[in-house]
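Enquirer: Okay, sequence plus prediction incoming.
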Amino acid sequence: MKIILFFIIYFFACNTMVCQELVIGKERIEPGIIFIFEGAIKDVVYPESINLSESLTNVHIEARVNWDFDNVPNGTPKGGFVPYLRINAIVKNRRTGVKTFIDLIPHINMVDNFHYARNLSLPGDIQDIYDVEFRINPPGEYELSFHKDWVDDFSKTLFNKKSFTYKKVSFFEIAKAKRR
C-alpha cells in the first residue's frame, strides 16, 4: 500500500515544475562525488549580461555535483555541493552533425540549490536527437589547496579529468515546457 501511495504522490508531484527535468545521466567518481546531468526548463538567469535570455533558450543544461552520502572522506559534508570545478558540455545534433560547446557555471535556485548550469540554444530543432558530452576538470592548482592529511590519504588533485557521453538524447519535452 505504501508503494502505491508513493507512486501516486510522485506522479502528481512530477506534473509540477519541480520534477520537470530530464535526467541525462548519473555518475559516481572517487572520492565519492556524484554527478547528475540534466536538461531543465529554460529560465531567466541573472546577471543577464552573461546568461542567454530565456527567449533565445531551448533548454537549461545542468550538472548537479554533490558529495555522496556513503563512502566519502572523513570531514566531508555528505550531500554537499562540490565547488571549483570546470564543467563544459558539447551538444551534437545527430541529424546534421552541428555541435555547440558551452561552459557550465555555478548557479543557485530554490529547487537544486547550488549547481553548474547554463541556458542553451540547441544546434538544431527541438525534435532532433542529440549526443551530449560532459567534460569535468578538477580545481586547478591555484583554485584549491590540499592539506597534508588529504594528500596522504588521496592525492594532490581532487580527481583526474573526466568525460561522460550520452547518446540519443531527446530534449523535445523539456524544450516545450515552461516554468511560468
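Expert: Sure, I can see it.
Enquirer: rest of the way, CA atoms for contacts and neighbours
Expert: OK.
Enquirer: Helices of this structure, start to end?
Expert: 2-13, 148-153, 172-176 (DSSP state H).
Enquirer: Please work out which of these is packed deepest.
Expert: Across those, the average number of neighbours (mean count of other Cα atoms under 10 Å) peaks for helix 172-176, which reaches a mean of 16.
Enquirer: before we go on, here's another structure to hold up against the first:
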Amino acid sequence: MTRHLDQLPGLHEDVVESMPAGGSGTGPAVSGTREPRLPVNLDAGDQASQIDKDVRYIVGLVTSERGLAGPQRADVASRCAWLAEHVEWLAASDYAAEVRAVLAELVSGALRVISPIRKPIALGPCIQTVEDLACEGTLQANITNVDGRHPARIWCTHCGFEANTSHWFRFGEDWREHMRGVATTAVG
C-alpha cells in the first residue's frame, strides 16, 4: 500500500497533464458535423476522476472508522500522504485486501493512460499465499522501462507482491514449478 500511495500523486499529475490531447483530435468526433475530433483524452479524464474519487473514499473510510479528521488539503497528494500515515491501520483492517486491490488498479490504470506502450501484460494467477490461503490475484508485468520513473516489474493485483527485473529469473522458476504442481493436481 505504501508504494502505491507514494506513486499515486505523481501518476495523478501525469494523467491530468495528458488530458488535453494538444489538438491531435483523439477525443470523440463532434456528432452531426464535419468538425475534427475533440482535443481531449477522455481516458485520462476518467482515470484522473477515478483516482480522486477512490482516494477520497479511502480517506473517508479511515476517518469514519477511526474517528479522525482527514487531511487539511483536499488534493490527491495530501490525501495520499495522510493515508500513508495510517497505512499500518489499513493493512490490519478488514478492508486491507480491498484497499490494496483498489490502489493497485489505480496505479495500473494511470500507467495505461500515460504510457499506453507500457500497458500491463497479464501473466496468470499469483502463486503467493495470503493468510495461509492461495492469493486470488493476477500477476501483471510491465516489461519496458521508458522513462526511468516507472521501471519494468511484475506485481500482483491483490496481495502486493512485486518483483523487479533482478528477481525475474528466480521468480519465473518458482512460478513454473508452482504451475506444474497445479497441472499435476488437476490431471491426477
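Expert: The structure has been received and is ready for your questions. Worth saying up front: this structure is predicted, and the values here are computed from it rather than measured.
Enquirer: so what number do they get for TM-score?
Expert: The TM-score (TM-score structural alignment, normalised by the length of structure 1) is 0.22; 74 aligned residues with a Cα RMSD of 5.8 Å.
Enquirer: okay if I get the helices of structure 1 as a markdown table plus distance to Val132 of structure 1?
Expert: Listed next are the helices of structure 1 as a markdown table, based on distance: least, Cα to Cα, whole Å:
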| stretch | distance to Val132 of structure 1 |
| --- | --- |
| helix 2-13 | 28 |
| helix 148-153 | 33 |
| helix 172-176 | 14 |
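Enquirer: between these, which one is nearest to Ile34 of structure 1?
Expert: In terms of Cα to Cα, the element of these nearest to Ile34 of structure 1 is helix 148-153, at 19.1 Å.
Enquirer: got the residue ranges for the strands in structure 2?
Expert: 121-125, 129-130, 133-134, 138-142, 153-156, 162-164 (DSSP state E).
Enquirer: now do structure 1
Expert: 21-29, 33-40, 59-67, 86-93, 99-109, 113-120, 129-137, 162-170.
Enquirer: Let me know which of those is tucked in deepest.
Expert: With neighbours taken as mean count of other Cα under 10 Å, the strands of structure 1 reach their highest mean count in strand 59-67, at a mean of 24.
Enquirer: Okay, angle between that strand and strand 21-29 too, please.
Expert: 30 degrees (axes from the mean of the first three to the mean of the last three Cα atoms, to 10 degrees).
Enquirer: Strand 59-67 of structure 1 to strand 33-40, inter-axis angle?
Expert: Relative orientation of strand 59-67 of structure 1 and strand 33-40, computed by the same axes, to 10 degrees: 160 degrees.
Enquirer: do you know how far Ile90 of structure 1 is from Ile108 of structure 1?
Expert: Ile90 of structure 1 sits at a distance of 22 Å from Ile108 of structure 1 (criterion: Cα to Cα, to the nearest Å).
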